[in-house]
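Student: Provided below are the primary sequence and the corresponding predicted coordinates.
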Amino acid sequence: MDLILAIDLKDGQVVHGKGGHRQTYRPLDWAFSDTAEPGGFLKAYRPKYIYIADLDRIEGTGDNTDLIFACAHSVELCYADRGLTSPEEALNTAGIVDIIGTETAAATLADFTSGFVSLDIKDGHVIPSGEDPTTFLKKLNTTAIDGCIILNITSVGTGAGVDADEAARMRAAYDGTLIYGGGVARRDDLFALADAGYDGAIVATAVHSGEIPLEWVREGKIC
């Protein structure tokens, strides 16, 4: 199972937040990096895989695409959520996986034929439709997308841990490549996701706090 380091970009800086309350996110200049500048941050962490959320572009207040390109050159693979609203906005670039978030592209999901769909979940429901995640995942089985990310926005940065039963239920609903993110708090969460058959896990806070070894992120897998 791949381990992917999450990086949130806001105003050109790497920020750290909790529970999806983006107005409270602050520069991440602690833990293993003394700078929130993306290049310096990546030099300190040296991850193999990254997931970048361009919070400015998702919220329609800015665009960090140039920084995403620069970050992608430092890693083996970069998953990028840039708040896409249509296939024409995708980067379609080697080394970058375009993320199609339900938060911004719910009305045009059927138009995408590549990339990973992100099930953006708040309080147990896919936003903005309010659907049950497993119902949504079953419908994705008939599409041409490359894979899916379950993003539990409510649990981001909270250390809440993973509900292993719910995670297994969602894994069983989708036949393709599936990655889990949001609330992964400890090694046991990673083992539970691996046992359930997930292809990857997105981690951040648990790495910054030392609950998950930095070396695992550098290797891109559980060591």
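Tutor: Happy to help now that I have it. None of the values given here were measured: they were computed from a predicted structure.
Student: all contacts plus neighbour counts: C-alpha atoms, from now on.
Tutor: Will do.
Student: Show the contacting residues for the residue nearest in space to the middle of the chain.
Tutor: Nearest residue to the geometric centre of the chain (CA atoms, centre = their mean): residue 51, 5.0 Å. Counting by CA atoms under 8 Å, 6 or more residues apart in numbering, residue 51 touches 4, 5, 6, 7, 78, 79, 80, 81, 202.
Student: try residue 153
Tutor: By CA under 8 Å, 6+ apart, the neighbours of residue 153 are 19, 20, 120, 121, 122, 182.
Student: mind checking how far the residue nearest to the centre of the chain is from residue 142?
Tutor: Counting by CA to CA, to the nearest Å, the gap from residue 51 to residue 142 is 25 Å.
Student: Does residue 4 lie in a helix or a strand, and which?
Tutor: Assigned by DSSP states H and E, residue 4 belongs to strand 2-10.
Student: who's in contact with that strand?
Tutor: Against strand 2-10 from outside (CA under 8 Å, 6+ apart): 14-16, 47-56, 64, 199-204, 216-217, 220-222.
Student: Just the ones of those residues in helices?
Tutor: Applying DSSP state H to those, the entries found in helices are 55, 56, 216, 217.
Student: neighbour-wise, which of these leads?
Tutor: Greatest neighbour count in the ones in helices among the contacts of strand 2-10, by other CA atoms under 10 Å, goes to residue 217: 25 neighbours.
Student: how about the helices in this structure?
Tutor: 38-45, 55-58, 65-72, 102-105, 133-140, 164-173, 187-196, 205-208, 214-219.
Student: TSV for those, including distance to residue 149?
Tutor: Output for the helices of the chain, formatted as TSV (distance: least, CA to CA, whole Å):
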stretch	distance to residue 149
helix 38-45	22
helix 55-58	16
helix 65-72	19
helix 102-105	11
helix 133-140	10
helix 164-173	11
helix 187-196	13
helix 205-208	18
helix 214-219	18
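Student: closest one to residue 93 among those?
Tutor: helix 65-72 (9.3 Å; CA to CA).
Student: buried residues in the closest one?
Tutor: With burial defined by 16 or more other CA atoms under 10 Å, the residues of helix 65-72 counted as buried are 65, 67, 68, 69, 71, 72.
Student: wait, the third one sits on residue 53?
Tutor: No: with contact taken as CA atoms under 8 Å, residue 68 and residue 53 are classed as non-touching, separated by 9.2 Å.
Student: list residues touching both of those two?
Tutor: With CA under 8 Å, 6+ apart as the test, residue 68 and residue 53 both reach residue 80.
Student: Distance of the nearest residue to residue 120 once chain neighbours are set aside relative to residue 207?
Tutor: Spatial nearest neighbour of residue 120, excluding adjacent residues (CA to CA, 6 or more residues apart in numbering): residue 151 at 5.1 Å. From residue 151 across to residue 207, the span is 17 Å (CA to CA).
Student: Please report how far residue 112 lies from residue 119.
Tutor: The value you get for residue 112 to residue 119, if CA to CA is used, is 15 Å.
Student: Presented hereafter is structure B, for comparison with structure A:
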Amino acid sequence: MTADTSLIPVMDLLGGQVVRGVRGDRQAYRPIESALCRSSDPATVAQVLCTHCAATRLYVADLDALMGGPAQFGVLHTLLEAVPGIELWLDAGFADAAAAAALMTRLGNMSAPHVVPVYGSESLRSREAMAQAFDRSDELGARAALSLDRRDGRPLDPAGCWEAPELWPQRVIVMTLERVGTGAGPDLETLRSVRQRAPAATVIGAGGIRGPEDLAPARQAGADAWLVASALHDLQLPPAARAAS
């Protein structure tokens, strides 16, 4: 979107609708009210967000699955059809590689290659599961991403992901949940720390972007990209074509 840092639009799915994420308090999420697209229909929102950002990647958090329910397979299929060619980064509460592989099998041979499984540190069950999830000799493991999740300064991390940078994959997300949807500004200190520990990784920030003024500092802190939702829906970030002009 700009020369400063690229944006990856985000959708939180709950009960078949796009909802607005605030501080990671999933029980309190409500259907999105958006000045950008005026709809909570997943396919509509996906098309508008990807067009607005000229995005080739779309991050989806399946909140039904993250809260222990079944993944929203029908919605995921619809999204892949609505935005053909998109790389869909999917966090569906994967506890291990087997869980991700099972979901890919259900999505089918045509859809699965377009999906990047995102393993959240809050969801991975063990250090062993983490190592298996990012086994680069496995096709699925080679394209997987890790989300290092934290809230209020504390890692959400039963498997000890934060303390095992030797096991981190090529793509690492720094997810500061208390800043999601709050307009509090990005957590650049934590992002710098992760960048220092993984200098060769692709590091993606998440949470807190308020507008264009935050993008250059994010890049300077080491972000290759940033996950964004609220600033897009609130029209705080211009369309890609205008931002590039």
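Tutor: Happy to help now that I have it. The shown structure was predicted, so the numbers you read here are calculated from the model rather than taken from an experiment.
Student: Please state their TM-score.
Tutor: Comparison of the two superposed chains (TM-score structural alignment, normalised by the length of the first structure) gives a TM-score of 0.86, and 213 aligned residues with a CA RMSD of 2.2 Å.
Student: coming back round to it: what's the residue nearest to residue 120 of the first structure aligned with over in the second structure?
Tutor: In the second structure, residue 151 of the first structure lines up with residue 175, judged by TM-score structural alignment.
Student: so how many other residues sit close to that match?
Tutor: Counted with other CA under 10 Å, residue 175 of the second structure comes out at 29.
Student: residues contacting it?
Tutor: Residue 175 of the second structure neighbours (CA under 8 Å, 6+ apart): 147, 148, 149, 150, 205, 206, 207.
Student: now the residues you listed in CSV, with neighbour count and distance to residue 37 of the second structure?
Tutor: What follows is those, written out as CSV (neighbours: other CA atoms under 10 Å; distance: CA to CA, whole Å):
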residue, neighbour count, distance to residue 37 of the second structure
147, 25, 27
148, 23, 30
149, 21, 29
150, 20, 30
205, 30, 24
206, 26, 22
207, 28, 21
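Student: Quick check: the nearest residue to residue 234 of the second structure once chain neighbours are set aside vs residue 187 of the second structure, distance?
Tutor: Leaving aside its chain neighbours, residue 234 of the second structure sits nearest to residue 35 (5.7 Å; criterion: CA to CA, 6+ apart). Distance of residue 35 of the second structure to residue 187 of the second structure, given as CA to CA: 26 Å.
Student: Map residue 131 of the second structure across to the first structure for me.
Tutor: Matched by TM-score structural alignment, residue 131 of the second structure corresponds to residue 110 in the first structure.
Student: Check residue 121 of the second structure too.
Tutor: So residue 121 of the second structure corresponds to residue 102, using TM-score structural alignment.
Student: That match against residue 126, yeah?
Tutor: Yes: using CA under 8 Å, residue 102 of the first structure makes contact with residue 126 at a distance of 7.5 Å.
Student: Who has more neighbours out of the two?
Tutor: A count of neighbours by other CA under 10 Å puts residue 126 above the other of residue 102 of the first structure and residue 126, at 25 against 22.
Student: ok, the more buried one - contacts?
Tutor: Here residue 126 of the first structure is in contact with 102, 119, 120, 132, 133, 136 (criterion: CA under 8 Å, 6+ apart).
Student: how close does it sit to residue 163 of the first structure?
Tutor: Separation of residue 126 of the first structure from residue 163 of the first structure (CA to CA): 16 Å.
Student: Equivalent analysis for residue 93 of the first structure, please.
Tutor: On the measure of CA to CA, residue 93 of the first structure and residue 163 of the first structure end up 34 Å apart.
Student: So these two - more neighbours on which side?
Tutor: residue 163 (13 against 9).
Student: The more buried one and residue 58 of the first structure: what is the separation?
Tutor: Per CA to CA, residue 163 of the first structure is found 27 Å from residue 58 of the first structure.
Student: Which part of the first structure matches stretch 60-72 of the second structure?
Tutor: Mapping stretch 60-72 of the second structure onto the first structure (TM-score structural alignment) gives residues 52-64.
Student: thinking residue 158 of the first structure is in contact with residue 183, fair?
Tutor: Yes: with contact defined as CA under 8 Å, residue 158 of the first structure and residue 183 form a contacting pair (6.0 Å).
Student: So which of those two has more stuff around it?
Tutor: Between residue 158 of the first structure and residue 183, counted using other CA under 10 Å, residue 183 has the larger neighbour count: 27 against 18.
Student: Would you mind listing the residues in contact with residue 192 of the first structure?
Tutor: Residue 192 of the first structure sits next to residue 164 when contact means CA under 8 Å, 6+ apart.
Student: In the second structure, what residue corresponds to it?
Tutor: Using TM-score structural alignment, residue 192 of the first structure pairs with residue 217 in the second structure.
Student: can you give me the strands for the second structure?
Tutor: 6-14, 17-20, 30-31, 57-62, 87-91, 115-120, 145-151, 154-155, 171-176, 202-206, 225-228 (DSSP state E).
Student: Mind putting the ones you listed into a markdown table with distance to residue 139 of the second structure?
Tutor: Formatted as a markdown table, these follow (distance: least, CA to CA, whole Å):
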| stretch | distance to residue 139 of the second structure |
| --- | --- |
| strand 6-14 | 23 |
| strand 17-20 | 30 |
| strand 30-31 | 35 |
| strand 57-62 | 19 |
| strand 87-91 | 15 |
| strand 115-120 | 11 |
| strand 145-151 | 13 |
| strand 154-155 | 28 |
| strand 171-176 | 15 |
| strand 202-206 | 18 |
| strand 225-228 | 23 |
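Student: closest to residue 196 of the second structure out of those strands?
Tutor: Using CA to CA, the strands of the second structure put strand 202-206 closest to residue 196 of the second structure, at 10.5 Å.
Student: Provide the aligned range in the first structure for that closest one.
Tutor: Under TM-score structural alignment, the match for strand 202-206 of the second structure is residues 177-181.
Student: Quick check: that stretch compared with the second structure, mean distance?
Tutor: For stretch 177-181 of the first structure, the mean deviation from the second structure after alignment is 0.7 Å (mean CA distance after the TM-score superposition for the first structure).
Student: Quick check: residue 159 of the first structure touching residue 187?
Tutor: No: Residue 159 of the first structure is not in contact with residue 187 according to CA under 8 Å; the separation is 11.9 Å.
Student: Between those two, which is the more surrounded one?
Tutor: residue 159 (18 against 14).
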